[in-house]
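# Okay, sequence plus prediction incoming.
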Amino acid sequence: MTEPTQDEAHGGALGSRLNWLRAAVLGANDGIVSTAGIVVGVAGATEDRGALLTAGLAGLLAGSMSMAAGEYVSVSTQRDSEMAALAVERQELKEQPEAELVELTDMLEARGLSRKVAREAAEQLTARDALKAHARVELGIDPDELTNPWHAAWASFLAFTAGALLPLLAIVLPPAAWRLLVTVVSVLAALVLTGWSSARLGAANPRPAVLRNMVGGALAMAVTYAAGSLLGAAGV
């Protein structure tokens, strides 16, 4: 019999890493689309490099800070809920250990074990670490791997910033005559990459994800460019 590989032995950890990677790809995708929409919209109204840089930087900073703050609040709420659930479970184990043992046995039996085997497994798990056993089986929580809001916030901030830098640099670095073309082409190419990556990480067909990304990005840029052109023509 072959030995299990590291990924097989730690499937939960691998799944967690894939979730973080998928979140990073989606964060970068948000940065690309939102910043591209801003700078292309401003480019429709003016060719001034300073205005484009200012708008792009403002969009990058506002978007990355918003993403980080939103992720921090969301994950903090999730962590608070997990901690509260663990506290309740810890108290129940202290006050009524036998009832909790029966509950764990019932849950293991519901997963397909015979009553005898479920009881033996529940006793062994309880002897090893009762709280961890109940947290994993009953609550679906690993007490050793609770979500960290700071990690989530920094990951969102960096992912959004990395994505936003592409349209920002594409709009300010080329000569005025090439700015729009370079930005649109580079943004669509980046959206192909993020769409393909997110689909592959989710074991899905990449084609629909790539098409959705390209159509959504192109539509965002077209709408903002049209709005910027109208405002520029009106002298606003």
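That came through fine.
# C-alpha from now on. contacts and neighbour counts both.
Fine.
# Verify the contact between Leu57 and Leu168 for me.
Yes. Counting by Cα atoms under 8 Å, Leu57 touches Leu168, with 7.5 Å between them.
# The two: which has the busier surroundings?
Of the pair Leu57 and Leu168, Leu168 is the one with more neighbours under other Cα atoms under 10 Å, namely 25 against 19.
# and the comparison structure, right after this:
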Amino acid sequence: MRKEYHYTHRTGWLRAAVLGANDGLVSTASLVLGVASAHATRSSILLAGVAGLVAGAMAMAAGEYVSVSSQADTEQTDLALERTGLEVDEEAEHRELAEIYVQRGLNAELAKEVANQLMAHDALGAHARDELGINEILRARPLQAALASAASFIAGATMPLLTAVVASQTDLIPFVATASLAFLALLGALAARAGGARLIKGAVRVLFWGALAMALTASVGGLIGTPV
């Protein structure tokens, strides 16, 4: 039997990982370019970059954890309501589940039989999946999302920082900008591949927004660093 391979099971961690890496790369590269454009010393540039990496990673982890925890709380509340409903009036819950299957295209008799068998096997699981849309693949996992987000942010932020370390003071801005854009294009392509989308489309969309962010930040740094 041919086994199909789907990308849906990656949705939870892929979103957090792509968001974290993209934010880490763009924010740190923009910060480095902004400070460098203000004619700061190398040590000040690197200090700003490292501080941005630490603060950004913690902010991403905390934000992701709080956000996904809220989703998990909502899921648990809905599951508790379903559990109570099954205890108080199982027959009504059975009719509700059968009606869902009728709306999906089954005739009433078959829908009733499917509801019977699924509820006999796992009543709460059947309602969680088919009424609430909660399943193991898409279920909220706060800690996993927070760790993935922080780790990917650090990975993305490390790229422009390392470039700033090896580049000379005079070549730092073009080196960091070029390397960061190349990394962004690669990141977009890898994310698209992992999600089963077109590589070019994934690369172009992150490249555009990343280039815009870096250009604006560098302009601000140049303006502030210019003697008035």
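Nice, I can see it. Please read all numbers here as calculations on a predicted model, not as lab measurements.
# So after superposing, what's the score?
Counting by TM-score structural alignment, normalised by the length of structure 2, the TM-score of this superposition works out to 0.91. Behind it: 228 aligned residues with a Cα RMSD of 2.0 Å.
# could you measure the residue located most distally from the centre of structure 1 against Leu93 of structure 1, distance?
For structure 1, the C-alpha lying farthest from the average C-alpha position belongs to Lys116; by Cα atoms, centre = their mean, that distance is 42.1 Å. Computed as Cα to Cα, to the nearest Å, the Lys116 of structure 1 to Leu93 of structure 1 distance reads 22 Å.
# still on that earlier bit, the corresponding residue of structure 2 for the residue farthest from the centre of structure 1: helix or strand, and which one exactly?
Taking TM-score structural alignment, Lys116 of structure 1 has Glu109 as its aligned residue in structure 2. With elements delineated by DSSP states H and E, Glu109 of structure 2 resides in helix 108-130, which encompasses its position.
# Provide the aligned range in structure 1 for the longest helix that structure 2 contains.
With DSSP state H applied, the helix covering the greatest number of residues in structure 2 is identified as helix 42-88. Under the alignment (TM-score structural alignment), helix 42-88 of structure 2 falls on residues 49-95 in structure 1.
# mean shift of that stretch relative to structure 2?
Stretch 49-95 of structure 1 differs from its equivalent in structure 2 by a mean of 0.6 Å after superposition (mean Cα distance after the TM-score superposition for structure 1).
# From what I see, Ser149 of structure 2 and Gly63 are in contact.
No. No contact is recorded between Ser149 of structure 2 and Gly63 when judged using Cα under 8 Å, the distance being 9.4 Å.
# more crowded one of those two?
Comparing Ser149 of structure 2 with Gly63 by other Cα under 10 Å, the one with more neighbours is Ser149, at 32 against 15.
# Show me what the more buried one aligns to in structure 1.
Counting by TM-score structural alignment, Ser149 of structure 2 corresponds to Ser156 in structure 1.
# I figured that match hits Ser66, correct?
No. Between Ser156 of structure 1 and Ser66 there is no contact under Cα under 8 Å: 9.3 Å.
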